[in-house]
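Q: The following comprises the amino acid sequence and a computationally predicted model.
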Amino acid sequence: MSHLFVFHDVRTTDLDASRRFYSELLGWQITDSPAGPMFGAGDDLWGGFTPLAADDSRRAQWIPYVPVPDVDAAAQQAVALGARIVRPRIDLPPGSVVVIDEPGGATLALWQAASK
């Protein structure tokens, strides 16, 4: 497994305010894509936004994505080590993700890139 994060997702209750904040404070470029607004441009997209619905009780936060060779095996091992599945496997065109809370409560996304 890797020690590097490959993507970062900011979960927010106010997409417009968060978008403006990061753009104006840090000068980060934000690109509109079919999947929603993303940090970066072209082939260098490194993060995105997930809007939280008003009835979503989860907190606004940043979620880092860490690459794993097998997302199902990594999720199973994470649970065996005391993690909790927050969001079960989701398959997307670029890959598959399982969101977990590690035993200390921090949220992490396990990411398996799609086969090329």
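A: Ah, there it is.
Q: make it CA atoms for all contacts and neighbour counts henceforth
A: OK.
Q: State the distance from Phe5 to Arg20.
A: Using Cα to Cα, to the nearest Å, we find Phe5 at a distance of 24 Å from Arg20.
Q: adding another structure so you can compare the two:
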Amino acid sequence: MAENRASRVTEGIPCWVDAQLPDLEAGKRFYGELFGWSYEDWYRGSVRALKDGEPVAALAHKADGRMPTVWTVYFATPAAEVLARRVRETGGQVVAVPMPMGELGTAALAADPEGAVFGIWEPGTHTGFGLRHAPGSFVWAELYARDTAGANGFYGGLFHDALFGPDAEPDFGRAPVTDVFAAEMPPHFLVHFRVEDCERALAEVNRLGGRVQAGPFAASYGTVGVVADDQGASFAVLER
């Protein structure tokens, strides 16, 4: 059964994802066909993607061509400024300082000591996913790191209760980069969306002009295919 809108903020729970794309309309077509998303206008020209009427992601136009075309996962926090300070104190970097997004909430971008970028979200009226774990919605974030022990220490210090507490449901794993990617691939987060049939989803990615990068392969959390959309943004599809 899918998890509906959360009523509490547990620091360190993945609560939102967005994609920065050169062509927003092309992105809407690609993900609309792949996952059955519909869209509504959202913040400053971005769109919020809906699955079964519930918010699952955002797509935004990438205004600066020098910026990467990527999916970003955001971790919930009750206090973005405080978490940003803790990121710096524990060896990470704040890439974009906490900035209010109107009444929706406050967003920031950070990087861990190996350079993997992630988002920080302090909710306002936008609390995050309205639907997760269901087909066509977020289900998992995997950090591909060079030093998994170091990553466990860093994120465990930031998000101890979410990762290791008695009620932990982290939706967040850590693995060596070389488990899936070439050794020269930089550490990064990979957003996973749930699908009912991984092989069928990979075929659909190809049909829509995307590219299969790896898989399908068995992981501890399901059957995974790593792909890129038709604009180069990487993500994964997960059958479980």
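A: Sure, I can see it. Values in this document were obtained by computation on a predicted structure and should not be read as measured data.
Q: What's Ile90 of the first structure aligned with over in the second structure?
A: Matched by TM-score structural alignment, Ile90 of the first structure corresponds to Phe217 in the second structure.
Q: would you say that match is within a helix?
A: No: using DSSP: H, G, I helix; E, B strand; the rest coil, the secondary structure at Phe217 of the second structure is strand, not a helix.
Q: you'd agree it is up against Val237?
A: No: here Phe217 of the second structure does not reach Val237: they are 10.8 Å apart, not a contact under Cα atoms under 8 Å.
Q: Where does Ala73 of the first structure sit, in terms of helix or strand?
A: Assigning secondary structure by DSSP states H and E places Ala73 of the first structure in helix 71-80.
Q: packing partners for that helix?
A: strand 84-92, strand 95-101, strand 107-113 (3 or more Cα pairs under 8 Å, 6 or more residues apart in numbering; DSSP states H and E).
Q: Please identify the most buried of those strands.
A: strand 107-113 (a mean of 22; mean count of other Cα atoms under 10 Å).
Q: tell me the contacts of the nearest residue to Gln29 of the first structure once chain neighbours are set aside?
A: Excluding the flanking residues, the one nearest Gln29 of the first structure by Cα to Cα, 6 or more residues apart in numbering is Gly40, at 5.3 Å. Neighbour list for Gly40 of the first structure: Trp28, Gln29, Ile30, Thr31, Trp46, Gly47 [criterion: Cα atoms under 8 Å, 6 or more residues apart in numbering].
Q: For burial, what's the neighbour tally of the residue nearest to the fifth one when sequence neighbours are not counted?
A: Excluding its sequence neighbours, the residue lying closest to Trp46 of the first structure (Cα to Cα, 6+ apart) is Phe7, at 5.1 Å. By other Cα atoms under 10 Å, 17 other residues sit near Phe7 of the first structure.
Q: likewise Lys51 of the second structure?
A: Per other Cα under 10 Å, the neighbour tally for Lys51 of the second structure reads 21.
Q: quick one: it from Ser38 of the second structure, how far?
A: 7 Å.
Q: where's the alignment partner in the first structure of Glu196 of the second structure, which helix or strand?
A: Using TM-score structural alignment, the equivalent of Glu196 of the second structure in the first structure is Pro69. Using DSSP H and E, Pro69 of the first structure falls within no helix or strand.
Q: For Pro69 of the first structure, list the residues it contacts.
A: Neighbours of Pro69 of the first structure in contact, by Cα under 8 Å, 6+ apart: Met1, Gln112.
Q: From Asp56 of the first structure, how far off is it?
A: Counting by Cα to Cα, the separation of Pro69 of the first structure from Asp56 of the first structure is 31 Å.
Q: Give me the angle between the helix holding Ala73 of the first structure and strand 95-101.
A: 10 degrees (axes from the mean of the first three to the mean of the last three Cα atoms, to 10 degrees).
Q: what secondary structure does Gly173 of the second structure sit in?
A: Criterion first, three-state DSSP; result for Gly173 of the second structure: strand.
Q: what residues are up against the closest residue to it other than its chain neighbours?
A: Nearest residue to Gly173 of the second structure in three dimensions, chain neighbours excluded: Glu142, at 4.8 Å (Cα to Cα, 6+ apart). Neighbouring residues of Glu142 of the second structure by Cα under 8 Å, 6+ apart: Phe172, Gly173, Arg174, Ala175, Phe189, Leu190, Val191, His192.
Q: Also Ala219 of the second structure?
A: By Cα under 8 Å, 6+ apart, the contact list for Ala219 of the second structure is empty.
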